[in-house]
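Asker: Any chance you could fold what I've pasted below:
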Amino acid sequence: MISNQPLEQRQMVANIALITAAAGFAIQPTLVSHFPAYSAWMPHVKMAFEAALVGGLADWFAVTAIFRRPLNLPIPHTAIIPNNQDRIAATIGVFVQSNFLTDEAIRRSCSKQNIAGSVASWLEKEANASQLAHEIGIIAPRILQFFRHHAVESFVQRNVVEWVRASSPNTMTAQMLQAIFNNGNHQQAFQFVLEQTDDWLKHNPDKASDLLNPVIDTLIGPILSRVRASISNEAQGVVSLIVGGIATFAKPETRKAADQLRANLTSALNVEQKIIDGLINLTHEIRNDPNHIFRIKLDEVAKHYIGVLSVDSPESRRLNAFKDQMINNPDVVKFFSSIVISIREAIQKDLNSVKPAILISVRDALMMLGRNLAQDEQFQKDLNQGITDALCFITSAYSDAIIDFIGHQVRSWDSEKMVREVEKAIGADLQMIRLNGTLVGGLIGLVLSFLQ
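Answerer: This next block holds a predicted model:
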């Protein structure tokens, strides 16, 4: 807000000068009678006061006419600003468009500044990153609190459900697969996952068994139970007895074959471990073989589903039907809603704690971003170019809307308020014009008087 003090002070000085000129002109005849010795000078004094009064009044009228009607008289071409508010609005819009919203102006301004570098320098300072994280910590709980209202929660849930119901998962899945498998980068990501998985399996075989056993039992447990039930404990005992007898009395080669038979029997009954060992070995093989058949089949399957899911096919219809079943099941919707609510409440609880872990992570991430950005000059140039291009696009695409917005705002201002704000901005200098008009007018009058 612009202060009124300079305006009021300078207005008072200009008024004092005008009053002085008027008073001097009024008392000039009295001065002649009281100071007859200076009567020769009095015509010059009189003309100086006359000219000062004329100049002061003329400038007072001109300055006042800019903002309002002098003495509230309906004089033409006065109250310039309030009477031309619409034209001023249009002029401001054109001025902004011509001087600020052109590609040349934007690129010239952006070229003088390293926006990305400034942001990087600001972010890498811990105090700044902490302050920004703190501001996020103030805003985020309020946003989360807003979404805790039952009406808002229900509205969002209804709209999300309707969006999912109206969407086509086959098309989105095909597009996602196309994006993933198009450039071949999925093999690098797949290789990374294989390396991490293979290393973990190698160093944690017991944990792998504990993790995979329930899955295998769920998939083929009933089948294994029936196989094992068909081989009774008695049958296993007889086999063990026969194998043991052979091992006792037979030749070494026969004993070796009998031991192998018994080991194979035990191994045959431990199918789960066989499957687990097979999965571990398969993972290792795929990791070390860039041309493994599994990799080739993975690409073939992806290409197949990209094709069939992009059109109306049995696979697309089955996927869409599955989506409809899920979205029309209240329990499924409730389950996913509960997940979102749980995540939201966990975030809310952390943000309300004494030392929110989320905000500490945000602060560290911001500082790391600032450091990395500060060290990468090429990326700074690319980012600055991207910002410049984005600004040019926005101003080019929406310049008319921006101009209309500015014009609408100016036209909607209250005339008196607009006049007061403009007068606060430039009125102090205009009062000095009034003062100069009074003083210069008096000086000119004095000079002309002497020339006569």
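
Asker: Only C-alpha atoms from now on, for both contacts and neighbour counts.
Answerer: Fine.

Asker: quick one, helices of the stretch 1-150 of the chain?
Answerer: Taking DSSP state H, counting those that start in this stretch, the helices of the stretch 1-150 of the chain run over residues 5-34, 42-67, 80-83, 85-99, 103-111, 115-123, 126-146, 150-166.

Asker: Reformat those helices as TSV; add distance to Val239 and mean neighbour count.
Answerer: What follows is the helices of the stretch 1-150 of the chain, written out as TSV (distance: least, Cα to Cα, whole Å; neighbours: other Cα atoms under 10 Å):
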stretch	distance to Val239	mean neighbour count
helix 5-34	111	16
helix 42-67	115	22
helix 80-83	111	17
helix 85-99	96	16
helix 103-111	87	14
helix 115-123	75	19
helix 126-146	68	15
helix 150-166	60	13
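
Asker: do you know which of these lies nearest Ala357?
Answerer: Taking Cα to Cα, helix 126-146 is the member of the helices of the stretch 1-150 of the chain nearest to Ala357, at 10.8 Å.

Asker: between the closest one and helix 115-123, how many degrees?
Answerer: Orientation check (axes from the mean of the first three to the mean of the last three Cα atoms, to 10 degrees): helix 126-146 against helix 115-123 gives 90 degrees.

Asker: what element comes up after the helix or strand containing Asn170 heading to the C-terminus?
Answerer: Asn170 is part of helix 169-181, with elements assigned from DSSP states H and E. Toward the C-terminus, helix 169-181 is succeeded by helix 185-203 as the next helix or strand (DSSP H and E).

Asker: buried ones in that following helix?
Answerer: Burial within helix 185-203, assessed by neighbour count using 16 or more other Cα atoms under 10 Å, is assigned to 187, 194-195, 198, 201.

Asker: Can you measure across stretch 177-196, start residue to end residue?
Answerer: Criterion Cα to Cα, to the nearest Å; first-to-last residue distance in stretch 177-196 is 23 Å.

Asker: Find out how far it is from the centre of the chain, if you would.
Answerer: Stretch 177-196 sits 29 Å away from the centroid of its parent chain (Cα atoms, centre = their mean, to the nearest Å).

Asker: Spatially central, which residue of the protein would that be?
Answerer: Centroid check for the chain by Cα atoms, centre = their mean gives Ile136 as the closest residue, at 12.1 Å.

Asker: Against Ser342, how distant is it?
Answerer: According to Cα to Cα, Ile136 and Ser342 sit 20 Å apart.

Asker: same check, this time on Phe405
Answerer: 42 Å.

Asker: same deal with Ile276?
Answerer: Counting by Cα to Cα, the gap from Ile276 to Ser342 is 35 Å.

Asker: which one of these two has more residues nearby?
Answerer: Ile276 (18 against 12; other Cα atoms under 10 Å).

Asker: I have a second one here; can you model it like the first so I can compare?
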Amino acid sequence: MKRVATGLLVLLAVIFLAAFALQERYPWLQYVRAAAEGGMVGALADWFAVTALFRHPLGLRIPHTAIIPRRKDQIGASLGQFVEQNFLDEDVVQAKIRTLGISRRAGSWLSRPESADRVAREGAAAIRGAMLVLNDEDVQDIIESMARRYLLDPPWGPPLGRLLKRVLDDGHHLKLVDLLVDRAAEWVLENEEVVIRMVSERSPTWVPQIMDSLVGQKVHLELYRFVMAVQDDPNHEVRRQLDRYLLSLTEDLQHDAEMIAKVEAIKHNALGDPEVRALAARTWETIKTALLDAVEDPDSELSRAFTSAVREFGSRLATDEQLSAKVDGWITEATGYLVRNYRSQIAGVITETVERWDAQETSRKIELQVGRDLQFIRINGTVVGSLAGLAIYAVASAVFG
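Answerer: Below you'll find the model as predicted:
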């Protein structure tokens, strides 16, 4: 297009020279000369205007030329501001998001088996990558610190007391008491010889062995009757005494300083520094091994469950209007929040990108995009200049000739 526009200028220059040289012999060539003269003026003026956008014409640093290279950063800032004000408007973006039906499209995609398998594979790759990146000691430190902060540092007595009180109030301990009494009855019934032997071992040596056996049998029988009585009577004194003891224990755990201190001592003895560190290491190793084994095997229970969950969730998104509306609402609100709070930073990407560009390279890129139309301006200027020159000369000749 540059060659076409420049060729017209050269053509008009040749025509002008020929007409100028022969106009005395052929007067009608004065009109041709005037048209060619006007066309050259128009072509030169528009060539200067178009060239001044991108560079200094003929290398001359004329003021207000090479506009794009010189004002590149201001153009980028203006473009970023334009995008921010006209495109990154919260209402505009949210209205567009509402028309997209993102949740239904995502649901339809996720419900397809191949899509769910792909999500599962990508998730497995992400987990493997995370396991490789994470430092075991750092993770163990985090687990240990969390265990200390949420498990060891708070006192155990009051929460245990409140938990036990709730269990007692709801009667959940009664089944445990019944189980213990049942096991005690079974043990007494099946271990008569053990009871007799224990009685014999504790009786004086001068007592005849047969008396030890009779006494042992009597003790076993009474012990069995006692356990059976406790087992059969929900209101037995032993049960009531146990309830009273447990209720008293709940109060002591919550309010008695000595009992709270005992619980704390037991806690720290059982979970000292080495134990907590070892627990954190075992916990992380178990989690890491289980995750890696599961993601390495596409037929593992975890992989199948994850794939199935993805497909089920996708199906629900595609068919459940209430769920899809809720998800679309979340997406719309999240997008509005991002635009509302970060639109300047988002639009700033344009400004910062343009600032990083080389001025000459930027000018060249823009010229390649719009230069063809700009060359048409030169061509149009040549044609309009020719017509204007012809018209002006014709009018002048008619008036003054």
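
Asker: can I get the helices of the stretch 1-150 of structure 1 in JSON lines with distance to Gly370 of structure 1?
Answerer: Shown next, in JSON lines, are the helices of the stretch 1-150 of structure 1 (distance: least, Cα to Cα, whole Å):
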{"stretch": "helix 5-34", "distance to Gly370 of structure 1": "43"}
{"stretch": "helix 42-67", "distance to Gly370 of structure 1": "50"}
{"stretch": "helix 80-83", "distance to Gly370 of structure 1": "48"}
{"stretch": "helix 85-99", "distance to Gly370 of structure 1": "33"}
{"stretch": "helix 103-111", "distance to Gly370 of structure 1": "20"}
{"stretch": "helix 115-123", "distance to Gly370 of structure 1": "4"}
{"stretch": "helix 126-146", "distance to Gly370 of structure 1": "9"}
{"stretch": "helix 150-166", "distance to Gly370 of structure 1": "35"}
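
Asker: now the longest helix along structure 2, how far from the centre of its chain.
Answerer: Secondary structure of structure 2 per DSSP state H: the longest helix is helix 359-400. Centroid separation between helix 359-400 of structure 2 and its chain, computed with Cα atoms, centre = their mean, is 54 Å.

Asker: Next: stretch 184-195 of structure 2.
Answerer: Offset of stretch 184-195 of structure 2 from its chain centre (Cα atoms, centre = their mean): 63 Å.

Asker: Any idea how far apart the tips of it sit?
Answerer: 13 Å.

Asker: For the helix or strand Ala261 of structure 2 falls within, name the packing helices and strands.
Answerer: For Ala261 of structure 2, the element it lies in under DSSP H and E is helix 257-270. If contacts are counted by 3 or more Cα pairs under 8 Å, 6 or more residues apart in numbering; DSSP states H and E, helix 257-270 of structure 2 sits against helix 157-170, helix 237-255.

Asker: try 7 Å
Answerer: Packed against helix 257-270 of structure 2 by the contact rule (3 or more Cα pairs under 7 Å, 6 or more residues apart in numbering; DSSP states H and E) you find helix 237-255.

Asker: measure His77 of structure 1 to Leu71 of structure 1 for me?
Answerer: For His77 of structure 1, the distance to Leu71 of structure 1 - Cα to Cα - is 14 Å.

Asker: show me the contacts for the aligned residue in structure 1 for Val195 of structure 2.
Answerer: Under the alignment (TM-score structural alignment), Val195 of structure 2 maps onto Ser230 of structure 1. Residues near Ser230 of structure 1 by Cα atoms under 7 Å, 6 or more residues apart in numbering: none.

Asker: let's see 10 Å
Answerer: Contact analysis of Ser230 of structure 1 by Cα atoms under 10 Å, 6 or more residues apart in numbering lists Leu224.

Asker: now it: how far from Ile223 of structure 1?
Answerer: The gap separating Ser230 of structure 1 from Ile223 of structure 1 is 11 Å, by Cα to Cα.

Asker: Could you find the closest non-adjacent residue to the corresponding residue of structure 2 for Phe61 of structure 1?
Answerer: By TM-score structural alignment, Phe61 of structure 1 lines up with Phe48 in structure 2. Distances taken as Cα to Cα, 6 or more residues apart in numbering place Pro57 nearest to Phe48 of structure 2, at 6.5 Å, with adjacent residues excluded.

Asker: what's the counterpart of that neighbour in structure 1?
Answerer: Under the alignment (TM-score structural alignment), Pro57 of structure 2 pairs with Pro70 of structure 1.

Asker: number of nearby residues for that match?
Answerer: That count, for Pro70 of structure 1 with other Cα under 10 Å as the rule, works out to 17.

Asker: got the contact list for it?
Answerer: Going by Cα under 10 Å, 6+ apart, the list of residues near Pro70 of structure 1 reads 60-64, 78-79.

Asker: can I assume Glu84 of structure 2 is in contact with Val93?
Answerer: No. Contact criterion Cα atoms under 10 Å: Glu84 of structure 2 and Val93 do not qualify, at 11.2 Å.

Asker: what sits in contact with each of the two?
Answerer: Val339.

Asker: re the thing from before, quick check, nearest of the buried residues of helix 185-203 of structure 1 to Gln113 of structure 1?
Answerer: For those, the nearest to Gln113 of structure 1 is Gln187 (40.9 Å; Cα to Cα).

Asker: Which position in structure 2 pairs with that closest one?
Answerer: Match for Gln187 of structure 1 (TM-score structural alignment): no aligned residue.

Asker: my read: Gln187 of structure 1 touches Ile286, true?
Answerer: No. With contact defined as Cα under 10 Å, Gln187 of structure 1 does not reach Ile286; the gap is 11.4 Å.

Asker: Need the residues touching each of these two.
Answerer: Arg295.

Asker: how about stretch 74-86 of structure 2, aligned to which bit of structure 1?
Answerer: Stretch 74-86 of structure 2 corresponds to residues 87-99 in structure 1, going by TM-score structural alignment.

Asker: After superposing, tell me the mean distance of that stretch to structure 2.
Answerer: When structure 2 is overlaid, stretch 87-99 of structure 1 sits 2.4 Å from its aligned residues on average, using mean Cα distance after the TM-score superposition for structure 1.

Asker: Check the offset of that stretch from the chain's centre.
Answerer: For stretch 87-99 of structure 1, the separation from the chain centroid amounts to 30 Å (computed by Cα atoms, centre = their mean).
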